[in-house]
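1. any chance you could fold what I've pasted below:
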Amino acid sequence: MVNHQHEHSVGEDPKVTPTVEEYLESIYNMTVDEGKPAIAARLAQRMGVSPVTVFDTVKRLKGEGRGDGFVIVDEKSKEITLTERGKEVALSLARRHRLTERLLVDVLGLDWEESHEEACRLEHSISPRLEEALTAFLGNPQTCPHGNPIPGSGAKIDPRAHPLNEIAAGSDIIVIRIGEEAEHEPGLLKYLQQYNFVPGVKFHVKGASPFNDVVTAINNEGREITLGVKTANKIWVLPVDH
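-> This next block holds a predicted model:
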């Protein structure tokens, strides 16, 4: 991750810096990939900074009101949304990040929990030429290793998918994607990969109890995995019809 220090002076137009890219990508992931509102408190938690820092940074990202800003903040709901300029930057970084993860996992053999952090370090240095070469070398992949669509690849989020915690016990499912929110938890990524709870693998939901705050699933090999409800909410699956 980048060092989230202030990189603008008050009154300056917002420039595209690594910190700006990280903020915009996080807002994009929250609102588009996760379908949740981006508010300062959640953004602070995601970025690992204080709410005051987020407030100050978002204020700068709004620009000077001349159409040069990256975000818009709703005065009533306080929800943060991307302008077209902000979305363009966010999509560019998300593409570089997910392509880099594919390289690290598929070619270099890194584990999930390592690939995300390493991709965060490398993504800001990838030029358009290198991105083009990387795409060709990898065969124009559609998703990152965790199943999230790579912007520009033509892949879309499957609207039929549901968070695992919404699936009833007794259902058969196929794992579609591990949300970006979960990628910020290296221990969780390691746990999911260890139990082969990865995109494309089928599982049977053995138990789902919101009262016990756990979801238990079993794969075709008889391996059982137990996840907390909050964690299951970050994993998107598709019910399998018989």
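
2. could you use CA atoms for every contact and neighbour count after this?
-> OK.

3. can you give me the helices for this structure?
-> Assigned by DSSP state H, the chain shows helices spanning 18-28, 40-47, 51-61, 84-102, 112-122, 128-138, 186-194, 229-232.

4. just want the angle from the third one to helix 40-47.
-> Here helix 51-61 points in a direction 100 degrees away from that of helix 40-47 (axes from the mean of the first three to the mean of the last three CA atoms, to 10 degrees).

5. report all helices and strands that helix 51-61 contacts.
-> helix 40-47 (3 or more CA pairs under 8 Å, 6 or more residues apart in numbering; DSSP states H and E).

6. re the thing from before, columns mean neighbour count and distance to V73 on top of the helices of the chain, output as TSV?
-> Shown next, in TSV, are those (neighbours: other CA atoms under 10 Å; distance: least, CA to CA, whole Å):
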stretch	mean neighbour count	distance to V73
helix 18-28	23	12
helix 40-47	17	10
helix 51-61	18	8
helix 84-102	22	13
helix 112-122	19	26
helix 128-138	13	30
helix 186-194	16	31
helix 229-232	19	27
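
7. nearest to D172, out of those helices?
-> Distance to D172, taken as CA to CA, is lowest for helix 229-232 among those, at 15.1 Å.

8. if we can go back for a sec, make JSON lines out of the helices of the chain and add distance to I150.
-> Shown next, in JSON lines, are the helices of the chain (distance: least, CA to CA, whole Å):
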{"stretch": "helix 18-28", "distance to I150": "13"}
{"stretch": "helix 40-47", "distance to I150": "21"}
{"stretch": "helix 51-61", "distance to I150": "25"}
{"stretch": "helix 84-102", "distance to I150": "5"}
{"stretch": "helix 112-122", "distance to I150": "14"}
{"stretch": "helix 128-138", "distance to I150": "10"}
{"stretch": "helix 186-194", "distance to I150": "19"}
{"stretch": "helix 229-232", "distance to I150": "22"}
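
9. another one to check against the first:
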Amino acid sequence: MEKERIEEMLELLWTLRESGRDALDLVIRKSSDENPNEVLEALEKDGLISIEKGKVSLAPGAERRAREIVRRYRLAETLLAQVLELEDREVMDTACKFEHVLSPKVTESICTFLGHPPVCPHGKPIPRGPCCLRAETQMKPLVSRLTDMDVGAEVSIVFIAPVQHQTLDRLGGFGVVPGSILRLHQKKPSFVVQIGETTVALDEEIAREIYVKNV
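-> Model prediction:
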């Protein structure tokens, strides 16, 4: 069976499970494959999944493989959307192709280049890789924390990874959202940024959760 059909199904099973959904009938409905039952039967025959009482679960080997596929897709999304600034449809179509061809080495290079983003542009977690655990990076990250920028820097917000979800709502009220352009005016005693005509003071803890790139 074609590699892409197998990988697309493993990715679907992983993403559905993220929201606590593992029903077989739902998997079949959500699949874009012309014959999802055929793919599921092949996966079960190879010991990659188990189907019991109308629910589908990933075997350990498939778990690792699905994790890598999702990681490649979400890193590709981040690169295409936040760095190359492509349109949503093109991002989705291209990321779907990238997830099947990126080698482990290229995947780690992209992750390092982006600064090891914790989430994709849609706020979904990007599975961590070996490069995320290393203290030293092989490339200078294109994306950095706001706290690492120099005073006077003009930057674009790439993504925000708050510890508390309420932080997103609070920042959004000030216009601090992905895609916004801001200028860093000071770093002590608090971080002061300007977005358009609005000046906002941020605690260092919150500033560390904002990831930016130079414009």
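
10. and G147 of the first structure, which of the helices of the first structure is closest to it?
-> Taking the helices of the first structure one by one with CA to CA, helix 84-102 is closest: 9.6 Å.

11. endpoint to endpoint, stretch 46-62 of the second structure covers what distance?
-> With CA to CA, to the nearest Å applied, stretch 46-62 of the second structure spans 10 Å between its terminal residues.

12. and if you look at stretch 188-200 of the first structure?
-> One end of stretch 188-200 of the first structure to the other measures 18 Å (CA to CA).

13. run through who's touching that stretch.
-> Outside stretch 188-200 of the first structure, the residues that touch it by CA atoms under 8 Å, 6 or more residues apart in numbering are 111-113, 145-147, 174-178, 182-183, 223-225.

14. out of the helices of the first structure, which comes closest to F70 of the first structure?
-> Across the helices of the first structure, F70 of the first structure has its closest neighbour in helix 84-102 (4.0 Å, CA to CA).

15. got the angle for the closest one vs helix 112-122?
-> Calculated by the same axes, to 10 degrees, helix 84-102 of the first structure forms an angle of 130 degrees with helix 112-122.

16. whereabouts in the second structure does helix 84-102 of the first structure align?
-> Mapping helix 84-102 of the first structure onto the second structure (TM-score structural alignment) gives residues 60-78.

17. what's the average distance of the matching stretch to the first structure?
-> With mean CA distance after the TM-score superposition for the first structure, stretch 60-78 of the second structure departs from the first structure by a mean of 0.5 Å once superposed.

18. how far away from the center of its chain is that stretch?
-> 10 Å (CA atoms, centre = their mean, to the nearest Å).

19. and the contacts of that stretch?
-> Applying CA under 8 Å, 6+ apart, the external contacts of stretch 60-78 of the second structure come out as 7, 10-11, 14, 48-49, 91-92, 95-96, 98-100, 102, 107, 110-111, 119-121, 126-128.

20. burial check on E224 of the first structure, number of neighbours?
-> Applying other CA atoms under 10 Å, we find 15 residues neighbouring E224 of the first structure.

21. the closest residue to it other than its chain neighbours - how many residues pack around it?
-> Closest residue to E224 of the first structure apart from its sequence neighbours, by CA to CA, 6 or more residues apart in numbering: I218 at 4.3 Å. Counted with other CA under 10 Å, residues neighbouring I218 of the first structure total 19.

22. I218 of the first structure and I225 touch, don't they?
-> Yes - at 6.3 Å, I218 of the first structure and I225 qualify as touching, with contact defined as CA atoms under 8 Å.

23. what's the closest of the helices of the first structure to A208 of the first structure?
-> Among those, the nearest to A208 of the first structure by CA to CA is helix 229-232 (8.6 Å).

24. list the helices and strands that closest one packs on?
-> strand 214-219.

25. circling back to that earlier point, so how do I select the buried members of the contacts of stretch 188-200 of the first structure in ChimeraX?
-> Selecting only the buried entries of these in ChimeraX, with 16 or more other CA atoms under 10 Å as the criterion:
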select :111,112,113,145,146,147,174,175,176,177,178,182,183,225
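
26. determine which two of the contacts of stretch 188-200 of the first structure are furthest apart.
-> Pairwise distances across the contacts of stretch 188-200 of the first structure peak at 22.7 Å for E183 and R223 (criterion: CA to CA).

27. any idea how far whatever helix or strand V200 of the second structure lives in is from the chain center?
-> Assignment of secondary structure by DSSP states H and E places V200 of the second structure within strand 198-202. Centre-to-centre, strand 198-202 of the second structure and its host chain are 27 Å apart (CA atoms, centre = their mean).

28. residue range for that strand in the first structure?
-> Using TM-score structural alignment, strand 198-202 of the second structure lines up with nothing in the first structure.

29. what's that strand packed up against?
-> strand 191-195.

30. ok, residues contacting the strand it packs on?
-> Strand 191-195 of the second structure has contacts (CA under 8 Å, 6+ apart) with 175-176, 180-186, 199-204, 207.

31. scan those residues and report the most crowded one.
-> Greatest neighbour count in the contacts of strand 191-195 of the second structure, by other CA under 10 Å, goes to L182: 24 neighbours.
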